[in-house]
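Visitor: model this:
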Amino acid sequence: MLQIANVSKDMGEFFLDNVSLEIQDGEYLVIIGPTGAGKTILLETVAGIYESDSGEIYLDGREITDAAPRDRNICMVYQDYMLFPHLTVEENIGFGLKSKKVPAGEIREAVMKYATMLNIAHLLHRYPGTLSGGEQQRAAIARAMVMSPRALLLDEPLSALDAKTRELLRRELKSLHAITKTTVIHITHNFEEVFDLADRVAIMNQGRIVQVGKPEEIFRKPKDRFVADFVGATNVFKGVSTVTDGLAVVTVDGLEIRAHPAEEGDVYVSVRPEDILISTEPLASPVRNAFPGTIRDVLHVGAVVRLTVDAGTEFIVALTRQGFEETGLDVGDGVYIAFKATAAHVFPGGNA
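Guide: As a prediction, the model looks like this:
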């Protein structure tokens, strides 16, 4: 539905470098990446706020690269609301429709529809200065949605809100998307928003899209070391891989870790802490990776306990607090760890 093809934009400190991305009709795409990666410029270029230096943008098969923002039918919402302080909530939400000379009755109906969806119908008579941050953001989103946009662009819409309000508004965004099927592109730094909202996630770095996929794929199968570090991959080891029986056999500090995909040469191999089994006895299940080790550290992190196990190289193993208490394990105990070859992910760049 929305196609970004080889788009570049140089604004000095911030830039886009040959970005290509396709978004499907009705998809909720979340973009993440470090500060300065080019996320906001990408959205503003799609919205028409900036003209690209090169490349093309298509909406429903129609090129909109040089189209004025008002002719794109794309709406953008920023984290700081940008409501008109002298207008009521109702007037703010209906502003775009009024400027298009839509009849007053239709404006009122559309305003009430989205104000109700976003739980602010009782605030329509108020002014923005009397609202909480969450209420102002709901009004800003409603103002965009009454325009029936083909795409809704959200630039960190929840980042200025407190934790409870973020959670409530996250649920409302999810419900709004489920009802309206509007195509959404949402920038965030919050991984909870990624897992709660995204159909797919795109990671940006230094003006480029470096990986696109479903949230589970991005977090479990990072494409390179940058992505692995950015999504918080804990067990990432550099080693040398050979291929045996369709599996990568990665030698790391004398250990042979069997993993996917079957790549040869200098590589990284990663395994998520929650995918590692731990026991005081050798595990009977036919897992491809099993090593004896010793617990070197125990760290309590909320409802999760992270164990550092020295098995020739150090692995982080995650257990629920209840699971940890049931094991009776402690620092200095000898244990066995095990994980499937499918839980270990290989990506190139071990010589980097």
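
Visitor: all contacts plus neighbour counts: C-alpha atoms, from now on.
Guide: Noted.

Visitor: pretty sure V331 is in a strand, no?
Guide: No. Assessed by DSSP: H, G, I helix; E, B strand; the rest coil, V331 does not belong to a strand; its assignment is coil.

Visitor: Next one: it from A139, what distance?
Guide: 53 Å (C-alpha to C-alpha, to the nearest Å).

Visitor: neighbour count winner among the two?
Guide: More neighbours surround A139 than the other of V331 and A139, with 30 against 13 (other C-alpha atoms under 10 Å).

Visitor: show me where the stretch 51-200 of the chain has helices.
Guide: Counting by DSSP state H, counting those that start in this stretch, the stretch 51-200 of the chain has helices at residues 89-99, 104-117, 133-145, 163-180, 191-197.

Visitor: Output these as CSV; include the columns distance to R306.
Guide: Shown next, in CSV, are these (distance: least, C-alpha to C-alpha, whole Å):
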stretch, distance to R306
helix 89-99, 48
helix 104-117, 41
helix 133-145, 35
helix 163-180, 25
helix 191-197, 20
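
Visitor: Need the residues that contact the helix or strand V30 falls within.
Guide: For V30, the host element (DSSP states H and E) is strand 28-32. For strand 28-32, contacts defined as C-alpha atoms under 8 Å, 6 or more residues apart in numbering pick out 23, 39, 177, 183-189, 194, 197-204.

Visitor: Buried members of those residues into ChimeraX, please.
Guide: Entered in ChimeraX, the line below selects the buried ones among those, by 16 or more other C-alpha atoms under 10 Å:
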select :23,39,177,183,184,185,186,187,188,189,194,197,198,200,201,202,203,204
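
Visitor: my read is V346 is in a helix, agree?
Guide: No. Applying three-state DSSP, one finds V346 to be strand, outside a helix.

Visitor: To check against the first, give me the structure of this:
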Amino acid sequence: MIKIENLSKDWKEFKIDQVNLEVKPNEYFVILGPSGSGKTMLLELIAGIWYPDSGKIYLDNKDITDASLEKRGVGFVYQNYMLFPHKTVFENIAFGLNLRKIPKKEIKIKVQEMMELLNISHLKDRLPRTLSGGEQQRTALARALIVYPKVLLMDEPLSALDRKTRDELMLLLKEIHQKFDITIIHVTHNFDEALQLADRVAIMKQGTISQVGNVEEVFRRPANGFVASFVGVENILKGTATMDGDVTQINTGNTVIVSTEQKTGPVHITVRPEDITLSSQKVTTSARNVFEGRVKEIADLGTLIRLTIDVGDPLIVFLTRQSFLDLEINIGKSVWTYFKATAVHVF
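Guide: Next up, the predicted model:
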């Protein structure tokens, strides 16, 4: 539905640099990245708010690189909603239909249907300043959806909302995605939104795309050190990989870690903390990676306890509070760590 080829735009203080991206029809696509990575700029290039210096943008196989904003067939929901302050909720939602010269009677019916879908019918005569953040966001969504765009672009649509309202709107976005059969591109730095909503994600860094894939792929098998660090992989180690039969052995200089992924030469490896199990005594297990170590640090995260275990290399392990108490963990305690070869990602 969206195809971007070698897209570049230089604003002098920042640039989008040679971006290539494809978003499938009816896909919920999330663009993740730290602040200043270019997520909003990329969205605005797709929308037609900016024109690129080079490269192409296609929508539904049609070249829209030089098309005006209103002719692109996209809806845009900004982080700060951008509602017209002196128009009522009804008038805000009806705006796009009025531009298209739709008959008044038809507008009334369409807007009423949209307000009912988004549960804001009771707000129709209210001005934006009298609405809560969640109500403003529902109104902004209704205004974007009323013209049935092929693609809905959303710039951090949930970032200004409290947790309860954000959770409610995430459910609403799932419903909208299914009901409207629409392609959605959603920009955020919030992992919860990506995990709950995305069919696929792209990770952005300094105006470039670092990795694209489904959520499992990107979060468990990051393509490089930046992605691994950004998505919260706590255990990132360097080493030299050699093949040993059907497995790879990675020598870090302190330990030898086994992976089922086949690589040779200088590599990085990642192991997610939740994939590592812990015991106070050595036990028989199918895990290929078994190391004895000592507890170096203990951090209380509330529901979880974060441990740093020195097994030659530092390993971060998460325990539930109950497991932590059962194992009688303390600084300096000797423990055993276990993780499967399939849990070790090599890049």
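
Visitor: Would you mind reporting the TM-score between them?
Guide: Once superposed, chain against chain, the TM-score is 0.96 (TM-score structural alignment, normalised by the length of structure 2); 347 aligned residues with a C-alpha RMSD of 1.3 Å.

Visitor: returning to what we had before: quick check: which of the helices of the stretch 51-200 of structure 1 is buried the most?
Guide: Comparing those by mean neighbour count (mean count of other C-alpha atoms under 10 Å), helix 133-145 comes out on top with a mean of 24.

Visitor: Mind listing residues that contact that helix?
Guide: Applying C-alpha under 8 Å, 6+ apart, the external contacts of helix 133-145 of structure 1 come out as 75-77, 79-83, 89, 92-96, 111, 114-115, 118, 120, 128, 152, 157, 160-161, 165-166, 169.

Visitor: switch the cut-off to 6 Å
Guide: Helix 133-145 of structure 1 is contacted by residues 75, 81, 93, 114 when judged by C-alpha atoms under 6 Å, 6 or more residues apart in numbering.

Visitor: What is the neighbour count of I41 of structure 1?
Guide: Counted with other C-alpha under 10 Å, I41 of structure 1 comes out at 21.

Visitor: Please identify which helix or strand holds it.
Guide: Counting by DSSP H and E, I41 of structure 1 is found in helix 39-47.

Visitor: Same question for K282 of structure 2.
Guide: K282 of structure 2 belongs to no helix or strand when elements are defined using DSSP H and E.

Visitor: any idea how far V335 of structure 2 is from it?
Guide: Taking C-alpha to C-alpha as the criterion, K282 of structure 2 is separated from V335 of structure 2 by 8 Å.

Visitor: For these two, indicate the residue with more neighbours.
Guide: Higher neighbour count among K282 of structure 2 and V335: V335, with 20 against 14, using other C-alpha under 10 Å.

Visitor: correct me, but that one touches S280?
Guide: Yes. The pair V335 of structure 2 / S280 is scored as a contact, 4.7 Å apart, by C-alpha atoms under 6 Å.

Visitor: ok so, going back, who wins for proximity to F15 of structure 1 among the helices of the stretch 51-200 of structure 1?
Guide: helix 191-197 (23.6 Å; C-alpha to C-alpha).

Visitor: What span of structure 2 is the closest one aligned with?
Guide: Matched against structure 2 by TM-score structural alignment, helix 191-197 of structure 1 falls on residues 191-197.

Visitor: mean deviation of that stretch from structure 1?
Guide: Comparing stretch 191-197 of structure 2 with its match in structure 1 after superposition yields a mean distance of 0.8 Å (mean C-alpha distance after the TM-score superposition for structure 1).

Visitor: in the stretch 201-350 of structure 1, which spans are strands?
Guide: Assigned by DSSP state E, counting those that start in this stretch, the strands in the stretch 201-350 of structure 1 fall at 208-213, 235-244, 247-252, 255-259, 265-271, 277-279, 289-301, 304-310, 314-320, 334-339, 344-348.

Visitor: Put together JSON lines for these, with distance to V30 of structure 1 on each row.
Guide: JSON lines is the format used below for those (distance: least, C-alpha to C-alpha, whole Å):
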{"stretch": "strand 208-213", "distance to V30 of structure 1": "10"}
{"stretch": "strand 235-244", "distance to V30 of structure 1": "25"}
{"stretch": "strand 247-252", "distance to V30 of structure 1": "32"}
{"stretch": "strand 255-259", "distance to V30 of structure 1": "29"}
{"stretch": "strand 265-271", "distance to V30 of structure 1": "24"}
{"stretch": "strand 277-279", "distance to V30 of structure 1": "32"}
{"stretch": "strand 289-301", "distance to V30 of structure 1": "27"}
{"stretch": "strand 304-310", "distance to V30 of structure 1": "26"}
{"stretch": "strand 314-320", "distance to V30 of structure 1": "27"}
{"stretch": "strand 334-339", "distance to V30 of structure 1": "30"}
{"stretch": "strand 344-348", "distance to V30 of structure 1": "23"}
